[in-house]
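[1] I'll drop the sequence and a predicted model, then ask my questions.
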Amino acid sequence: MKILSLVLGCAVLASTISFAKSSDTIVDDVTGELVQLREDGRGDRVVGSPWATRSPILAVNGMAATSHPLATQVAIDILQDGGSAMDAAIAANAAIGLMEPTGNGIGGDLFAIVWDPKTQKLHGLNGSGRSAKGQSLAQLKAKIGDVSQIPNWGTAPVTVPGTVDAWFELHQKFGKLPMATNLSPAIRYANEGFPVTEVIAYYMDIYQKRYERLFKAGEIEEIENYQSTYLIDGKAPVHGQLFSNPDLAKTLEKIAKGGRDAFYKGDIAKTMDGYFKRIGGPLRYEDFAEHSSEWINPVSVNYRGYDVWELPPNGQGIAALQMLTVLENYDLKSMGHNSADYLHVMTEAKKLAFEDRARFYADPTYQNINLDYLLSEKYGKQRAQRIDMKKAANQLEHGDPKLIEGDTIYLTVADKDGMMVSLIQSNYRGMGTGLVADGLGFIFQNRGAQYSLTPGHPNVYAANKRPFHTIIPAFITKDNKPYMSFGLMGGAMQPQGHVQMVTNIVDFEMNVQQAGDAARFHHKGSTSPTWEGRMKDGGVLELESGVQANVVRALQKRGHKIHITSGPFGGYQAILKDLASGVYHGASEMRKDGQAQGY
């Protein structure tokens, strides 16, 4: 008798891609063959890898992939109404700010990479806000007391929200429809309500409990505005319950009518100013009025014939590029996907890149980095030599000092003209600070928790300075043509996740959906960009349960501390453009609530 591993006719993508197997077999009464059951509760696919959740979405005229189905539909509606990919991205982002407040909103920041078919080039926008002009490092330390890092909650980590200004900068350059049209779906849903999805309801419940506990402990100055905005009869909305936010609708209506100045110089700015004066926060009207986004040039490395693009600091995108310059020195495909060798070298490359991240990445106004050297083949080879394939590193140093010269949402949209938008937006840690200005309907971000308190460090807090940012959009081009707009949200997971998506697509030839469905790793414990807690014990390698047990044991023998969990692996969306046919292939994260859709 043959022994069949039960994939029930599914064609496995490649022999190097595997899944956990049961040791139990049964006899198939029809074929008479021994069948090995997978026993994971999953159904079986007719084609494709057995662990893939679904096929990629295919379309020609337009595509959108977001973490919320209603936001994806909003983007498609805008495209079908004659809007550009940018119009659709802004409309979807405004809707997600309402529908997924656990990850983003207009109280946060935004970064984007855009392929413009007219200029045939990529454009980058840094839409991050700055710290209060009127608060020095000494004043901040006096406020927070004798602690080693800035708290995540309350007024201490608040920075100016950059999202609204970024919308208008992007729209001015790439939009077709009026901004009022782009914001109208979010305004309608905010007034009429929408059903809360499963994952978002789960996190809204967590944050209610967290904020109320922090308020009692005195770590959040005011909680009534949050409660009146986000709770229903004193409780977080549950899965399937209708939720509305009429205060946010009014705020968006003012922005739709008065433009970005309504937010940064008008009634909204005055309300924010008055709120922070009342509760003792540092931001003032002048901080909002003087805010501006910055157009920047994306940077890239070539990885096995594909140009992978990220934005330069104050974000962490170049950590992904650093990892790729190290990994190009290894034959990942021959190692096998999620094999012990593959996971080991990926983890060690991450550790190396994150030591540089902790030492060198900061607001470029305050810290210049020699990116050409940092991302060079020579430096990548030099760092790769630090990797011992038989042993996990417990402690590493950052690279050559020549480098010094002086819970988030991701969405992507493509249109019939070839514009592709890679956009990421966040409040930083989950729902943000917990602070909601009077009657405005959104929570302020806590991005300022990422400043260092160490004098002399490039990322040390200073007045009117942009903090280190984790949120990073990404893009891949091939032969100077747009190939893939993608991102993978989730704090320090993002560079690690970007690299996993690139290697899944390039090295293991997965399709765009399989690349996101495959089991991931997340290493934590590297030195932080706040310079708090240097890595001395090698950290922890977190894995999903799809990794084989023999691989886990092999990694443990090399000295990796392993934790099997389901939490920190981020959320992925992508649109890949077939270079021959022009067909868009869309994918969305199965670990979230969203979907990809095209027409």
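    Thanks, I have the structure now. Numbering: from 1, shown residues only.

[2] going forward, measure contacts between C-alpha atoms and count neighbours the same way
    Will do.

[3] other SSEs contacting the longest helix anywhere in the chain?
    If you go by DSSP state H, the chain has its longest helix at helix 340-360. Applying 3 or more C-alpha pairs under 8 Å, 6 or more residues apart in numbering; DSSP states H and E, we find helix 340-360 packed against helix 317-327, helix 332-335, strand 521-524, helix 549-557.

[4] Present the ones you listed as a markdown table; the columns should include distance to residue 255 and mean neighbour count.
    A markdown table is the format used below for the helices and strands packed on helix 340-360 (distance: least, C-alpha to C-alpha, whole Å; neighbours: other C-alpha atoms under 10 Å):
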| stretch | distance to residue 255 | mean neighbour count |
| --- | --- | --- |
| helix 317-327 | 30 | 28 |
| helix 332-335 | 49 | 16 |
| strand 521-524 | 39 | 23 |
| helix 549-557 | 52 | 16 |
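
[5] so which of the ones you listed gets nearest residue 93?
    Proximity to residue 93 (C-alpha to C-alpha) singles out helix 317-327 among those, at 20.7 Å.

[6] quick one, that closest one and helix 340-360 angle?
    Per axes from the mean of the first three to the mean of the last three C-alpha atoms, to 10 degrees, the angle that helix 317-327 makes with helix 340-360 is 140 degrees.

[7] what's in contact with helix 317-327?
    299-301, 303, 308-312, 345-346, 349-350, 352-354, 357, 374-377, 379-381, 383-384, 470-474, 495-496, 498-499 (C-alpha atoms under 8 Å, 6 or more residues apart in numbering).

[8] which of the residues you listed count as buried?
    Burial by neighbour count, 16 or more other C-alpha atoms under 10 Å: within those this picks out 299-301, 303, 308-312, 345-346, 349-350, 352-354, 357, 374-377, 379-380, 383-384, 470-474, 495-496, 498-499.

[9] so how far is residue 98 from the most centrally placed residue in the chain?
    By C-alpha atoms, centre = their mean, the mean C-alpha position of the chain lies nearest to residue 489, the distance being 1.9 Å. Distance, residue 489 to residue 98, by C-alpha to C-alpha, to the nearest Å: 18 Å.

[10] Contact partners for residue 543?
    Applying C-alpha under 8 Å, 6+ apart, the residues contacting residue 543 are 519-522, 562-566.

[11] Second structure for comparison follows:
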Amino acid sequence: MRDFQLQGRSAVFAENGLCATSHPLAAGAAIDILKRGGNAMDAALAGAVLLGICEPQMTGIGGDCFLLYTRPGSDDVLALNGSGRAPAAANAAHLRDQGLDIVPPGSPHAVTIPCAMDAFCHLAETEGKLGLDVILEPAIHYAEAGVPVAPRVAFDWANDAATLQGTARQDYLFDGQPPRVGQMFRSPGQAEVLRRVARHGRDAFYTGEVADDMLAALQQQGGVHQAEDFADAACSTETPVSGSYQGMELVEHPPNGQGATAILMLNILKHFDIAGMDPFGAQRVHIEAEAAKLAYDARNRFIADPDHMSHLQHMLAPETAAKLAALINPGRAMAAAAPLSEAVHKDTVYITVVDKDRMAVSLIYSIFRGFGTGIASEKFGILLQNRGSGFTLEAGHPNELGGNKRPMHTIIPGMLRQDGKVVMPFGVMGGAYQPNGHARFMSNLTDFDMDIQAAMNAPRAFSDKGVLKVERGYSDKVRQQLADLGHRVEIPPTAIGGSQAIRIRSDGVLEGASDPRKDGCALGY
């Protein structure tokens, strides 16, 4: 039990249903949907779409999503890939010929076809109970009436405002400035798009006036997107991947997501006595940072569109982890692995819902960098993601930009099973940090027996492009010890990621937690 004289927050306990996410209005909307007879999928979709209005710098209908979920009474975890493909005419050689060595994140070349809306419509029809019109009601209402800008949202908005270009500056700035805390943000154009989708389904987004509006914004800047690219957008069902750590099974979304990286990292950490270390000491940070360098190097080499990669089983194999663990020197930091292949930013939202029938949904949804490309459609104000900057321009690489390919994605939903039973949907936001975050969260739970709220509150560190970012929650003594081990240590200007989780307890009660690094909360009934 936490010390109630110290700063912190308690987990939330409920019996009938629970939602945890990064904004209170979205959590409240999800619980309202459950009370109206919706299931966990209805609630998660309603909350997710609303998050695009509450946190427009993080996500929106111009983005992508991934889901893991269960059906009532089942412990089988299902995966849905709601990530979009590059337009058919995309060509890495064309960009290389322009002297580019990365896909420019603020250009139309970085825009893959947004697929979250197709995924949401598909899931509302196949897994939900209430229908799109009810699910989209909260987002339509708040897009029209407005949302007061929350503190963390205002902080991120100011940091990312320079990304906005053209008409996006009219839609997402206030007299040319980011909003103040409490200022009302409205998006009537998006409200109209959602009304059309509620009436006519996914085709209202991917064909006709809405699609034409997105196409015009892209083509005006030199994008090679065509109407057929939007019309053909489609989510897909996938088979999850999994690994075990300290008696717990970690279930991850398969590539093109980076979930296999978390499994590889935990497999490396198995070769060290993490539980025997100080949970907030330098030795644990050091070993974890070294494991991350190796796991992320494998990610950068191998993870891509599954139709173009062949080393997934190699990444998941125990012998691969054993060989990598042998490279770690407990007394000295290794040189940084190759730079991450995507432009690292930490702009994602996550929502998890469990209902009275114990259907569990783990949903992550993003436009990638803050405000995506910064390009918005003129009529409806739809911000377009820059997931295409997750491609590499290296010729012959499995993740090389190409027509109709999906890029390597940073967003990963998680699910934990124990003794074959699903016990926790969870997610850790934070761009490239997410696999490291999954491994750290799971280690906090199993190696140090933390409750889920304490496991989120705990300070974080992340080895990122040759810099070991160490949050202020660690002491100066720990930072000095890490520097003495050879790490280049910095305190990051922004908190590392965010997280949400719901534990399905053996006594039938639900326990929800929400990361204090965000504005959100867990709510139940």
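    Looks like it arrived, so ask away. Quantities reported herein were computed from a predicted structural model and do not represent experimental measurements.

[12] Drop the TM-score for these two in here.
    Remark: TM-score between the superposed chains equals 0.95 [TM-score structural alignment, normalised by the length of the second structure]; 518 aligned residues with a C-alpha RMSD of 1.7 Å.

[13] Would you mind getting the average deviation of the longest helix of the first structure from the second structure?
    Aligned to the second structure and superposed, helix 340-360 of the first structure gives a mean residue distance of 0.8 Å (mean C-alpha distance after the TM-score superposition for the first structure).

[14] against the second structure, where does that helix fall?
    The aligned range for helix 340-360 of the first structure in the second structure is 282-302, by TM-score structural alignment.

[15] contacts for the matching stretch?
    258, 260-262, 264-265, 268-269, 274, 277-278, 309-312, 315, 324-325, 328, 330, 333-334, 336-338, 340-341, 397-399, 436, 461-463, 468, 478-479, 481-482, 485.

[16] And for the closest residue to residue 141 of the second structure other than its chain neighbours, the neighbour number?
    Residue nearest to residue 141 of the second structure in three dimensions, not counting chain neighbours: residue 191, with 7.5 Å by C-alpha to C-alpha, 6 or more residues apart in numbering. Using other C-alpha atoms under 10 Å, residue 191 of the second structure is surrounded by 22 other residues.

[17] Check residue 278 of the first structure too.
    Residue 278 of the first structure: 11 neighbours (other C-alpha under 10 Å).

[18] First-to-last residue distance for stretch 450-460 of the first structure?
    Start-to-end span of stretch 450-460 of the first structure (C-alpha to C-alpha) is 9 Å.

[19] same deal with stretch 54-65 of the second structure?
    First residue to last in stretch 54-65 of the second structure (C-alpha to C-alpha) measures 17 Å.

[20] what range in the first structure matches that stretch?
    The aligned range for stretch 54-65 of the second structure is 99-110, by TM-score structural alignment.

[21] And residue 381 of the first structure, how far from residue 287 of the first structure?
    For residue 381 of the first structure relative to residue 287 of the first structure (C-alpha to C-alpha), the value is 44 Å.

[22] nope, residue 300 of the first structure is what I meant
    Distance from residue 300 of the first structure to residue 287 of the first structure, by C-alpha to C-alpha: 33 Å.

[23] ok, back up a step: what comes up buried for the match of stretch 54-65 of the second structure?
    In terms of neighbour count (16+ other C-alpha under 10 Å), stretch 99-110 of the first structure has its buried residues at 99-110.

[24] now the strands for the stretch 51-200 of the first structure?
    All strands of the stretch 51-200 of the first structure, identified by DSSP state E, counting those that start in this stretch, fall at 57-59, 63-66, 109-116, 121-127, 194-195.

[25] So which of those is nearest residue 91 of the first structure?
    Nearest of the strands of the stretch 51-200 of the first structure (C-alpha to C-alpha): strand 63-66, 11.3 Å.

[26] quick one on the thing from earlier: buried set for the helix or strand just after the longest helix of the first structure?
    Next in sequence after helix 340-360 of the first structure, counting helices and strands by DSSP states H and E, comes helix 371-374. Buried residues in helix 371-374 of the first structure, counted by 16+ other C-alpha under 10 Å: 371, 374.

[27] before we move on, back to that, turn the buried residues of stretch 99-110 of the first structure into TSV, including distance to residue 75 of the first structure.
    Converted to TSV, those look like this (distance: C-alpha to C-alpha, whole Å):
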residue	distance to residue 75 of the first structure
99	14
100	15
101	18
102	20
103	19
104	17
105	17
106	18
107	21
108	21
109	20
110	18
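
[28] mind listing which of these are in helices?
    residue 99.

[29] closest to residue 592 of the first structure among the buried residues of stretch 99-110 of the first structure?
    residue 100 (10.9 Å).

[30] Just give the closest residue to the closest one, not the sequence neighbours.
    Closest to residue 100 of the first structure by C-alpha to C-alpha, 6+ apart is residue 200, at 6.2 Å.

[31] Which residue in the second structure aligns with the one you found?
    Checking TM-score structural alignment: residue 200 of the first structure goes with residue 153.

[32] residues near the corresponding residue of the second structure for residue 127 of the first structure, how many?
    If you follow residue 127 of the first structure across to the second structure using TM-score structural alignment, you land on residue 82. A count of neighbours around residue 82 of the second structure, defined by other C-alpha under 10 Å, yields 26.

[33] Residue in the second structure paired with residue 447 of the first structure?
    Residue 447 of the first structure maps onto residue 387 in the second structure, by TM-score structural alignment.

[34] pretty sure its match is touching residue 108, no?
    No. Using C-alpha atoms under 8 Å, residue 387 of the second structure is not in contact with residue 108, being 10.6 Å away.

[35] Would you mind telling me which of those two has the busier surroundings?
    Using other C-alpha under 10 Å as the criterion, residue 387 of the second structure and residue 108 rank with residue 387 on top: 34 against 25.
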